[in-house]
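Novice: take this sequence and fold it.
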Amino acid sequence: EEEMSAFRDLVRMRSTVVANCSDLQRKLKSKLKIHMPELLKTFRSISSPVLLHLLSVYPSREEILANEEDAVKLLSSHRNWSEEKAREVIDSLKDSIGKPDTFGTYSTITSIFITEIKLLKEHVEALDEEIKKFLQKFPDNPLRTIPGIAEITEAEIVSEVGEINRFSSGKAFVSYIGLDPVIKQSGNMTRGLSISKKGNKHLRKTFYQLAKNLIKNTEKYKNKYEKMIERGVKKKVALVAIARAAAEMVYQLLKNNVPFDLSLS
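Specialist: Coordinates of the predicted model:
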């Protein structure tokens, strides 16, 4: 129990760091929309290593254009980046519709964002290594046989569930996660079914992600999801149904220590 508690703290810490990093990336994206919106057309992901490298050296449009040739060299030094492509990106900034960094404030703020994002990414990498060491203690974990399951998803389930035998049934396990359906009522009005959300919020989030992976990687879950959508079920409701089915399946895997089988779905 003490070891599993330590593992749970480690995995939850990773979730916190990832959330903080995502928050900073959203704020950085908002600044770029104001100051250099053209970069967002080239870099679809704000976490692009190339974009972060460029902004860590030249955090404003003014600095990029003042060091145009060096900025081109920086971009073209990256894999799959030609000098022609690099120049196109720099040239797009020459007629930017973005707000100028008249007082240097955007440059300062951007530099801080980049520094913090890089540091948080390093923390995630370090935590991933520690998590990987913990997972080696469970070499025959049946969760690894689930198609498309990520290592961090396995870690989240293992650390949050602990001993599966403490749950009397798959239904009890689903209830613990908070994916069990309940009737929503307001006074004398019944407004249909919803999930209880009274269980483990960390596991609930994990099973939403697992449901997405199963829809992507298995025909059975994909077909089940698509049929619900065709019947008019809202996407979020359909995803919850898949997450609930995934929870029941995971319970069977852990309880009986058997590999993934579509018949368990």
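
Novice: when you work out contacts or count neighbours from here on, use the C-alpha atoms and nothing else.
Specialist: Fine.

Novice: quick one, what contacts I152?
Specialist: 128, 131 (Cα atoms under 8 Å, 6 or more residues apart in numbering).

Novice: give me the buried positions along stretch 37-56.
Specialist: 37-39, 46-47, 50-56 (16 or more other Cα atoms under 10 Å).

Novice: which residues does the helix or strand where Y251 lies contact?
Specialist: Y251 belongs to helix 235-256 when assigned by DSSP states H and E. Residues from elsewhere that reach helix 235-256 (Cα under 8 Å, 6+ apart): 142-143, 164-165, 170-171, 173-174, 179-180, 207-208, 210-212, 221, 224-225, 228-229, 258-260, 264-265.

Novice: what's the ChimeraX line that selects buried ones from those?
Specialist: What follows is the ChimeraX syntax selecting those of the contacts of helix 235-256 that are buried according to 16+ other Cα under 10 Å:
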select :142,143,164,170,173,174,179,180,207,208,210,211,212,221,225,228,229,259,260
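
Novice: now, the contacts of helix 235-256 that are in helices?
Specialist: Of the positions in the contacts of helix 235-256, 170-171, 173-174, 207-208, 210-212, 221, 224-225, 228-229 sit in helices, assigned by DSSP state H.

Novice: go through those residues and name the one nearest I90.
Specialist: I90 has its nearest neighbour among those in K212, at 37.7 Å by Cα to Cα.

Novice: quick one: residues contacting that closest one.
Specialist: Contacts of K212 by Cα under 8 Å, 6+ apart are L239.

Novice: please report how far it lies from L193.
Specialist: Taking Cα to Cα, to the nearest Å as the measure, K212 falls 22 Å from L193.

Novice: what of A238?
Specialist: If you go by Cα to Cα, the gap between A238 and L193 works out to 13 Å.

Novice: which residues touch stretch 58-67?
Specialist: 35-36, 71, 90, 93-94, 100-101, 106-108, 110-111.

Novice: another for comparison:
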Amino acid sequence: MYIGIDVGKVKHVAGFVSTTLLERHQRFEACPALAFENSREGFRALVERIQSLAPLEHCFILMEKTGHYHLALQQYLQECDLPVYTIHVQTRSAGMLKTDKRDALGLANTLYNQLQLGIQVADETHLVRRAEPPTAASAQLKGLIRHRYELVRESTQRKNKLTAICDEIFPELTTVLKDPNLPTALTLHEKFPTPHAIATASLMALQEARGYTRTLPDSKLLELQRLAAGSIGTKDVIRQRGLVLEQGQLITELRLLQEHIGQLESEIKTIVAQAREGKILLSMGIGQIQAATIIATIGSILNFPNAGTLKSYFGWAPMREQTGTTFDRSHLTSRGSRTMRQMMFLIVASITRQETEWAYLC
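Specialist: Below is the predicted model of the structure:
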């Protein structure tokens, strides 16, 4: 029995296709289907309907990867020892009748063709793949890595805005402090938000704002005051007032984001250090956050039948384009996970700088 499930936010539709059903109904569109709620009771109703048609050990299920809506159902079915396959979201031909029942039966027919009849597909996006349950470490890290990625992106946005404000209020600051978003620079921005405030402040007040860091000696503080006295930053008082208010809020938001990123990274590093796959990756010279990204992305190594499919998913598989004798070139595939393509470049750049065997191969 081959079952295709059209996933929705509130309700799912399952279509059933088998050799017996096709002999009886002639066309897969006429095979039976079941609409069920996206709830525990709905999942149980689906399993009961499957059991009424065939033994569970003879059933195979296919779903499209539709964000996160299919994950709860996929986990429930795997807990029932039902083999679950996934496929990329399929596009439909123009003018084709569109109903949830037809979509579900179409998925079931696709699974029947590939598993029962052994039909091969030229387009890999139409290939069904067995979905293995993620490892314990992967299940823990997936949400943490995604949240860290979002926080880092938001942190970068705040830094860019703060740099833009600094360029408008006090552009000469970067001649003394190369990075206007360092902790020392942010403290100075908070206590002395305008060049006039810096220029008129006492040296003792600047020293207190500086703290105990050695990157900003007294000579640089005096140079900062001299530059502030002749700054070309905006002199519009109304504009300055708005920029100072925005700058203060951005600094508060940035510090909160950095605090949360630090908490996430601490938890991530603990999980990686304790996980078996984490220890393997760390022994290769890969960093803890990079190893965590790999573990979270692949879920389970059983999802990849060979090294080639894993490399392709990482975006490191060669693609060759050839036409006669006039066009012949090779490049890395653009498929796979965008996050892993970016992370692989960082991993290679990091490893080649270390004293390892990998460095001598580059």
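
Novice: for the two chains, what TM-score is obtained?
Specialist: Scored against TM-score structural alignment, normalised by the length of the first structure, the superposed chains reach a TM-score of 0.74; 223 aligned residues with a Cα RMSD of 2.6 Å.

Novice: if we can go back for a sec, type out the PyMOL command that picks the buried ones from the contacts of stretch 58-67 of the first structure.
Specialist: Remark: buried members of the contacts of stretch 58-67 of the first structure, expressed as a PyMOL selection using 16+ other Cα under 10 Å:
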select buried, resi 35+36+71+90+93+106+107+110+111
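
Novice: present the contacts of stretch 58-67 of the first structure as a markdown table; the columns should include secondary structure and distance to V124 of the first structure.
Specialist: Formatted as a markdown table, the contacts of stretch 58-67 of the first structure follow (DSSP: H, G, I helix; E, B strand; the rest coil; distance: Cα to Cα, whole Å):
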| residue | secondary structure | distance to V124 of the first structure |
| --- | --- | --- |
| H35 | helix | 29 |
| M36 | coil | 28 |
| A71 | helix | 29 |
| I90 | helix | 31 |
| L93 | coil | 33 |
| K94 | coil | 36 |
| P100 | coil | 34 |
| D101 | coil | 32 |
| Y106 | helix | 27 |
| S107 | helix | 26 |
| T108 | helix | 25 |
| T110 | helix | 21 |
| S111 | helix | 20 |
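
Novice: now Y85 of the second structure, what's its secondary structure?
Specialist: Classification of Y85 of the second structure by DSSP: H, G, I helix; E, B strand; the rest coil places it in strand.

Novice: that one: neighbour count?
Specialist: Neighbour count for Y85 of the second structure, taken as other Cα atoms under 10 Å: 21.

Novice: how far is stretch 199-218 of the first structure from where the chain is centred?
Specialist: 11 Å (Cα atoms, centre = their mean, to the nearest Å).

Novice: can you check stretch 142-157 of the first structure too?
Specialist: Distance, centroid of stretch 142-157 of the first structure to centroid of chain: 15 Å (Cα atoms, centre = their mean).

Novice: measure it end to end?
Specialist: 12 Å.

Novice: buried stuff in it?
Specialist: Buried, per 16+ other Cα under 10 Å, within stretch 142-157 of the first structure: 142-144, 146, 149, 152-157.

Novice: tell me which of those residues fall in strands.
Specialist: With strands taken from DSSP state E, there is no overlap with those.

Novice: residues in the second structure aligned with the helix holding Y251 of the first structure?
Specialist: Matched against the second structure by TM-score structural alignment, helix 235-256 of the first structure finds no partner residues.

Novice: list the buried residues of that helix.
Specialist: 237-255.

Novice: next: stretch 124-143 of the first structure.
Specialist: So stretch 124-143 of the first structure, judged by 16+ other Cα under 10 Å, has buried residues 124, 127-128, 131, 134-135, 141-143.

Novice: equivalent analysis for stretch 71-80 of the second structure, please.
Specialist: 73-75, 77.

Novice: can you show me the strands along the second structure?
Specialist: Using DSSP E, strands in the second structure cover 2-6, 11-17, 33-37, 60-64, 84-87, 129-130, 318-323, 327-332.

Novice: re earlier: the buried residues of stretch 71-80 of the second structure into JSON lines, with extra columns for distance to R44 of the second structure?
Specialist: Formatted as JSON lines, the buried residues of stretch 71-80 of the second structure follow (distance: Cα to Cα, whole Å):
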{"residue": "L73", "distance to R44 of the second structure": "10"}
{"residue": "Q74", "distance to R44 of the second structure": "13"}
{"residue": "Q75", "distance to R44 of the second structure": "13"}
{"residue": "L77", "distance to R44 of the second structure": "10"}
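
Novice: of these, which belong to helices?
Specialist: Going by DSSP H, the helices hold 73-75, 77 from the buried residues of stretch 71-80 of the second structure.

Novice: can you tell me which of the strands of the second structure is nearest to R214 of the second structure?
Specialist: Here strand 327-332 is closest among the strands of the second structure (Cα to Cα), at 45.4 Å.

Novice: quick one: average offset of that closest one versus the first structure, please.
Specialist: After superposition onto the first structure, strand 327-332 of the second structure lies on average 3.7 Å away from the residues it aligns with, using mean Cα distance after the TM-score superposition for the first structure.
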